[in-house]
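Participant: just coords:
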C-alpha cells in the first residue's frame, strides 16, 4: 500500500492534470501516508491488530517486523542487540484471550535491555525472555509432549537444551556451536528451526556445517608450539621487570582473536593478581562483537578439546578420523580411540576420554 501511494504521488507531479484530479490524488496520498504512519506506530499497531478485519496475518514475526532488536550469535552465544530501540516499547497483534495472539515488549532499564515475546497459535506456543540477569530463555510448548523444548542461556556459563515434557532429555554445552558439534541432528531438527522462526533466513544449519568443515581443515595443525609461546608470555606478565611485562602484554594482544578463548579457559586460581588483571584487560581490549563466521569460530575452537572430543561421536567416519588425529596432536601422544571400531567400543573409549580430558 505504501509503495503504490508513492507511485501515485510521483505520477501527479510529473503529469499535467486538472485541479480536480490533483486534489483527488492528494487525498489518496494523505490517506496512505497516515495509514503507513499508523502501521509503524507501536500504539496504533495494537489498535489496528484488534480490529476484527479479514487482513491476512504477516508472515514475519513481530521481532523481525518491528526491528527494535536483532538476534545474532557472537562467540557461540545468542546476543540481543537493541540497535533500533531507543525507548521502552510494547506492541501486540490480537487479543490475549484469543488465538492467534502475538506480543513483543522491550524495556530499557539504565543500560540493561529486557525483552518478552510470545507467539500463541492453535497448535503451539513460543515464548522468548531476556531478563534482568541477562539470561535468555526460549520455550516452545505444543499439543505433543515430545515437541516441547526449552533453551536456556545464562549470562555466563554453559547453555542447556531440554527436549520433551514427560521424559525430558537435557543437553549441556559450553556454547551453541559446541552443542551443534555434539548433537548436529538434534540442533538441525529442533533448535535451529525454532530460532529461525524468530529470525527468518538465519541459515544456522549452513553456518554450523561451515564451522565443521573449517575445523576439519585445521585438523593436524600443530598448535602446541604456539600455545607454549602464549604460556611463556602469560608467565612474563608476572615478571619483576616492567618492560618485560609490557612486552608480553603487547605480544598477547598481537596474537589476535584466537588468544582470547585460550586466555578465558585458564585457571584463574593459578594466576597472580597482576596476571589476572592484565589478562582481563587483554580480553576486554580484544573483545569483538562481530557475528560468528566459520573462520572466526574455528580460530578459537582449534585447540578446544571438548569440541574435538564431541566430533569423535560423529556419524561420518572421516570426521572421526580427523578428530582423532587432531586430538593426538593436542595431547602430544596417540589417542586411545579407534574411529573405525564398533559403536559400543567407541562409546566406552569416548566416555573414558571425556572423564580425563573433557573439562
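Facilitator: Looks like it arrived, so ask away. Keep in mind that this is a model prediction, so the values were computed, not measured.
Participant: Please count neighbours and contacts with C-alpha atoms only from this point.
Facilitator: Will do.
Participant: so residue 175 touches residue 76, yeah?
Facilitator: Yes - in this structure, residue 175 is within contact of residue 76 by C-alpha atoms under 8 Å, at 4.9 Å.
Participant: who's more crowded, these two?
Facilitator: residue 175 (20 against 17; other C-alpha atoms under 10 Å).
Participant: Who are the contact partners of that one?
Facilitator: Applying C-alpha atoms under 8 Å, 6 or more residues apart in numbering, we find residue 175 in contact with 75, 76, 77, 158, 159.
Participant: The same query, at a cut-off of 7 Å, please.
Facilitator: 76, 77, 158, 159 (C-alpha atoms under 7 Å, 6 or more residues apart in numbering).
Participant: Of these, keep whichever come out buried.
Facilitator: Neighbour counting by 16 or more other C-alpha atoms under 10 Å classes 76, 77, 159 among these as buried.
Participant: Which of the contacts of residue 175 fall within strands?
Facilitator: For these, the ones inside strands are 77, 159, with DSSP state E as the criterion.
Participant: Return the member of the contacts of residue 175 nearest to residue 94.
Facilitator: The shortest gap between residue 94 and any of those belongs to residue 77, at 32.0 Å (C-alpha to C-alpha).
Participant: thinking the closest one is in contact with residue 178, fair?
Facilitator: No - when contacts are counted by C-alpha atoms under 7 Å, residue 77 is not listed as touching residue 178 (10.3 Å).
Participant: and residue 38, that one's in a strand?
Facilitator: No - Residue 38 sits outside any strand when classified using DSSP: H, G, I helix; E, B strand; the rest coil, being helix.
Participant: Hmm, residue 46 and it touching each other?
Facilitator: No - with contacts defined as C-alpha under 7 Å, residue 38 does not count as touching residue 46, sitting 10.0 Å away.
Participant: These two: who's more crowded?
Facilitator: Shown here are residue 38 and residue 46; by other C-alpha under 10 Å, residue 46 has more neighbours (18 against 15).
Participant: got a list of what the residue found closest to that one once you drop the neighbours it is linked to in the chain touches?
Facilitator: Spatial nearest neighbour of residue 46, chain neighbours left out: residue 92 (5.1 Å); criterion: C-alpha to C-alpha, 6 or more residues apart in numbering. Residues in contact with residue 92, defined by C-alpha under 7 Å, 6+ apart, are 45, 46, 102, 103, 104.
Participant: Touching stretch 72-80 from outside, list them.
Facilitator: The contact list for stretch 72-80 (C-alpha under 7 Å, 6+ apart) reads 69, 70, 71, 175, 176, 177, 289, 290, 291, 292.
Participant: Okay, one more to line up with it:
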C-alpha cells in the first residue's frame, strides 16, 4: 500500500477523507449491530396511527389488569393505509363524552398475518392473530374480560392450548416464554415502550425479598371479617366492609383467592365490590404494591417453587407453608421430576 508521502496535497486530502468515511461506516454498522433486538423490534412495529394512540389514550396495568384511560377526548377513524413494511392498517378510537368511556380497535393485514387488537375503558382487551394467505404463524387469541380471568389460546385446530390466569402478572410469572411469544409483542404494538417482562422480573425479586423480610398479615382476622360480611345484622356487615377496605392493597390477593362457593350471595357481592373499589383507587402500580397484592396468593408461590434456583424454591415453599399454616409435601432439593410431581399434587389440592 503506498504511503501518504507519495501523494500530492489534494490526493492526500482525498485519501484521508476516503479512510475517514470507511471508519465512519464501520462505526455505524457496529452501532446497529449493538442495538438490542427488542429495541429494533419496537422501532419496526410502531406506525403513524399507533403513535396517534399515545396522544389520545393512556395504557397501563392496575391490579394486574391492563387498563386504558382517556387523555384527549374525541372519536377518530383512520383510513386504511400502508405502514413502513407494506402492511395495511386501520385505527378506530371511539369516545363517549357523557360517560367518558372509550375504546380502540386496530387492524393490520399482510400476506403473512391478520392482527386485530381492541381495548376499552371497561377493562376488556382482545388480541387476535391469524396467518395470512402465505403466513405460517401459529394462531393465537388473548382476552381480558371486564371481570374474571385472562385467557390465552394458541395453536391450530385440534392442537389448541388454553391458559387462564387471574392477572397479567400470573401469566408472565408462570408462562413467561408463552407470554413473550403470543402476548407481549402484540401489546407492545399499542405501547412500544412497555417493559412488562422487565417489570415481571423485578416483581419476582420483590416477592422473594418481601417473603424473607416481612411478617405475614393476620389472615385469621381477614377470614373473620369476610365471615361478618354475611352477618344477619346490617351494622356488623357494614363494619366488616369498612375494615376490609381500610386494609388496602394487601387484602386484594386474599379476597381474590377465596372460594366463591363457600360464600353466600351477600358475601360474594361485597367481596367483589371491595376488590373493585380498591383496584379502581390505585394508579399505575409500583413493584412494591404489586408484590403486596400477590403476597398471599398461593398459586404465585407454587410457580416460584418451580424455579431453577434452589434458594428461590426454599423461600417459596417456606412462605407457602406460612400461608397454609401447615407443612407441605415438597422438597426444594429433590430432582426436577420429583419436584414437578409434588407441585402438581399441590395444584390439584388447591383446585378442589
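Facilitator: Thanks, I have the structure now. Treat the numbers as computed from the prediction; the structure is a model and nothing was measured.
Participant: thinking again about what came up before, quick one: which of the buried ones among the contacts of residue 175 of the first structure is nearest residue 130 of the first structure?
Facilitator: Proximity of those to residue 130 of the first structure was ranked by C-alpha to C-alpha; the top entry is residue 77 with 13.2 Å.
Participant: mind checking how far the equivalent of the closest one over in the second structure is from residue 59 of the second structure?
Facilitator: The pairwise alignment with the second structure assigns residue 77 of the first structure to residue 65, based on TM-score structural alignment. Residue 65 of the second structure is 11 Å from residue 59 of the second structure, where distance means C-alpha to C-alpha, to the nearest Å.
Participant: before we move on, what about residue 273 of the second structure?
Facilitator: Note on residue 273 of the second structure: its distance to residue 59 of the second structure, by C-alpha to C-alpha, is 23 Å.
Participant: With residue 151 of the second structure instead?
Facilitator: Distance of residue 151 of the second structure to residue 59 of the second structure, given as C-alpha to C-alpha: 19 Å.
Participant: How about residue 291 of the second structure?
Facilitator: Here the criterion is C-alpha to C-alpha. By it, residue 291 of the second structure lies 21 Å from residue 59 of the second structure.
Participant: Neighbour count: the two, which is higher?
Facilitator: Taking other C-alpha under 10 Å, residue 291 of the second structure and residue 59 do not tie; residue 291 has more neighbours (25 against 20).
Participant: Surely that one is in contact with residue 205?
Facilitator: No - in this structure, residue 291 of the second structure sits apart from residue 205 without contact. The criterion is C-alpha under 7 Å, and the distance is 9.2 Å.
Participant: Could you find the closest non-adjacent residue to residue 130 of the second structure?
Facilitator: Closest residue to residue 130 of the second structure apart from its sequence neighbours, by C-alpha to C-alpha, 6+ apart: residue 139 at 4.6 Å.
Participant: Roughly how far does that neighbour sit from residue 302 of the second structure?
Facilitator: The spacing between residue 139 of the second structure and residue 302 of the second structure, counted by C-alpha to C-alpha, is 29 Å.
Participant: In terms of helices and strands, where is the counterpart of residue 259 of the first structure in the second structure?
Facilitator: With TM-score structural alignment as the matching criterion, the partner of residue 259 of the first structure in the second structure is residue 251. In this assignment (DSSP states H and E), residue 251 of the second structure forms part of helix 250-257.
Participant: What of residue 126 of the second structure?
Facilitator: strand 125-131.
Participant: Read off where the helix or strand just after that strand ends up in the first structure.
Facilitator: Following the chain from strand 125-131 of the second structure toward its C-terminal end, the next helix or strand by DSSP H and E is strand 140-144. Aligned using TM-score structural alignment, strand 140-144 of the second structure spans residues 149-153 in the first structure.
Participant: OK, contacts around the match of residue 259 of the first structure?
Facilitator: Contact partners of residue 251 of the second structure, counting by C-alpha under 7 Å, 6+ apart, are residue 293.
Participant: The one 4 residues further on too?
Facilitator: Under the criterion of C-alpha under 7 Å, 6+ apart, the contact partners of residue 255 of the second structure comprise residue 271.
Participant: Please report how far it lies from residue 117 of the second structure.
Facilitator: If you measure residue 255 of the second structure against residue 117 of the second structure using C-alpha to C-alpha, the figure is 31 Å.
Participant: Map residue 197 of the first structure across to the second structure for me.
Facilitator: Aligned by TM-score structural alignment, residue 197 of the first structure pairs with residue 189 of the second structure.
Participant: ok, average deviation of the helix or strand harbouring that match from the first structure?
Facilitator: When secondary structure is defined by DSSP H and E, residue 189 of the second structure falls within helix 184-190. Following superposition, helix 184-190 of the second structure is found to deviate from the first structure by 2.1 Å on average (mean C-alpha distance after the TM-score superposition for the first structure).
Participant: contacts for that helix?
Facilitator: Helix 184-190 of the second structure is contacted from outside by 45, 46, 50, 194, using C-alpha under 7 Å, 6+ apart.
Participant: So which bits of whatever helix or strand comes next after it are buried?
Facilitator: Note on helix 184-190 of the second structure: by DSSP H and E, the next helix or strand toward the C-terminus is helix 196-213. Neighbour-count burial for helix 196-213 of the second structure, with 16+ other C-alpha under 10 Å as criterion, is recorded at 196, 197, 200, 203, 204, 206, 207, 208, 210, 211.
Participant: just stretch 47-62 of the second structure next, same as before
Facilitator: The neighbour-count check on stretch 47-62 of the second structure (16+ other C-alpha under 10 Å) flags 47, 49, 50, 53, 56, 57, 59, 60, 61, 62 as buried.
Participant: Same check on stretch 250-263 of the first structure?
Facilitator: With burial defined by 16+ other C-alpha under 10 Å, the residues of stretch 250-263 of the first structure counted as buried are 252, 253, 257, 258, 259, 260, 261, 262, 263.
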